[in-house]
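S.K.: this is a predicted model, with the sequence first.
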Amino acid sequence: MHLFSRYELIAPEVKLLFDNFTPLIFTGVRLPDGRTVSFYGLHPQPPQSWSQPITMRDAHLLTAALRAHETQVPSILAGDFNAVPWERVKRRAMRIGSLLDPRVGRGLYPTFDVHSILLSWPLDQVLYQDEFALLEFKRLPAFGSDHYPILASLCHLPAAAD
């Protein structure tokens, strides 16, 4: 997993919390006005079959949501969650972290599988706290991956929380 940013990353950490194969990225991001926000990059392992438990995936999502809740600065969670928006764990993470989903009221924006017309799921997600205002949200064209990229343009606007 890679994280590239135009803005300075503050104390970035790659954590292997529950196994040796699934990194989570925790970092601060210094905005152009000097303020700092938190960013959590996620890509938990997907269940490999219908019978495999989703416990580890859920633990990653809920851990990031809990850290977002506990931090004193506004937070963004983003990545391939390997969970769809209507799953219980995603709704629970949103409640725990006081997070907003830009898809609500706008559509599903399926991102996986680029190669399938009939079966496509919204696995790639961006969640943010209410101190951000959403400027733009869209699915971008395929670029060679099995996932479509998504673009979420956010503006740190503390007054938006009111």
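M.R.: That came through, no problem. Residues are numbered from 1 along each chain as shown.
S.K.: CA atoms for contacts and neighbours, from now on please.
M.R.: Will do.
S.K.: can you give me the strands for this structure?
M.R.: Assigned by DSSP state E, the chain shows strands spanning 9-15, 24-30, 36-42, 75-80, 99-100, 124-129, 132-139, 150-156.
S.K.: quick one: the longest one to strand 150-156, angle?
M.R.: Put plainly, it is strand 132-139. Interaxial angle, strand 132-139 versus strand 150-156 (axes from the mean of the first three to the mean of the last three C-alpha atoms, to 10 degrees): 170 degrees.
S.K.: what residues does strand 132-139 touch?
M.R.: For strand 132-139, contacts defined as C-alpha atoms under 8 Å, 6 or more residues apart in numbering pick out 74, 102, 109-111, 148-158, 160-161.
S.K.: hold the first one in mind and look at this next one:
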Amino acid sequence: MPEKSLNLQIYSKLPVENTQIKSLGEGRPALLADVTIQGKVVSIIATHPNIPTRNSSFKQRNQQFKAIGDYVREIKNPVVLLGDLNTTMWSPFYQKMVDNAGLINTRQGFGILPTWKTPIPWVYIPLDHCLVSPEIQVKNFRRGRDVGSDHRPVIADIVIPKKP
């Protein structure tokens, strides 16, 4: 079995609590953390599922999507799920995960904004995503500038609801 690597990081101006590395299905683990914003705990999940280059890794990635959806559905806090998901939003496996988890793609209403350069230099596809719980408002979504990676960053301006 190949070694699982975790090349994920969460940076925050606010204190990050309850950090853990958790396997959600087979393959690469996810990085979990909580941040308290205006008295409301928000759960963050950073993930980078397997690259579907073979039938086995395709199945593994799709199983990870199912496990992520199941896990998010059990979280009581608002959720922000982000990362290179190695799929587009048109994938039926991605759509099942989003539906199962009850999340919203922050791209919605802002365009496709592709992030990953394919082997064809002028063709990009949207592999990098930020998904949020329905109670989180999305004010803006944009693709960041080229930072020297084969992926462009995504930037989502979101508003966390005040604690009732």
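M.R.: Nice, thanks for sending it over. Keep in mind that what you see is a predicted model, and the values were worked out from it rather than measured.
S.K.: quick one on the thing from earlier: need the strands of the first structure in TSV (columns: mean neighbour count).
M.R.: TSV is the format used below for the strands of the first structure (neighbours: other C-alpha atoms under 10 Å):
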stretch	mean neighbour count
strand 9-15	15
strand 24-30	20
strand 36-42	22
strand 75-80	22
strand 99-100	22
strand 124-129	23
strand 132-139	15
strand 150-156	15
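S.K.: can those go into a markdown table with extra columns for distance to residue 116 of the first structure?
M.R.: Below are the strands of the first structure laid out as a markdown table (distance: least, C-alpha to C-alpha, whole Å):
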| stretch | distance to residue 116 of the first structure |
| --- | --- |
| strand 9-15 | 32 |
| strand 24-30 | 28 |
| strand 36-42 | 24 |
| strand 75-80 | 18 |
| strand 99-100 | 28 |
| strand 124-129 | 16 |
| strand 132-139 | 16 |
| strand 150-156 | 17 |
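S.K.: give the residue farthest from the middle of the first structure.
M.R.: Here the first structure reaches farthest from its C-alpha mean at residue 51, the gap being 25.2 Å by C-alpha atoms, centre = their mean.
S.K.: what helices and strands are in contact with the helix ranked longest in the second structure?
M.R.: For the second structure, the helix with the greatest residue count under DSSP state H is helix 55-74. Counting contacts by 3 or more C-alpha pairs under 8 Å, 6 or more residues apart in numbering; DSSP states H and E, helix 55-74 of the second structure is packed against helix 92-101.
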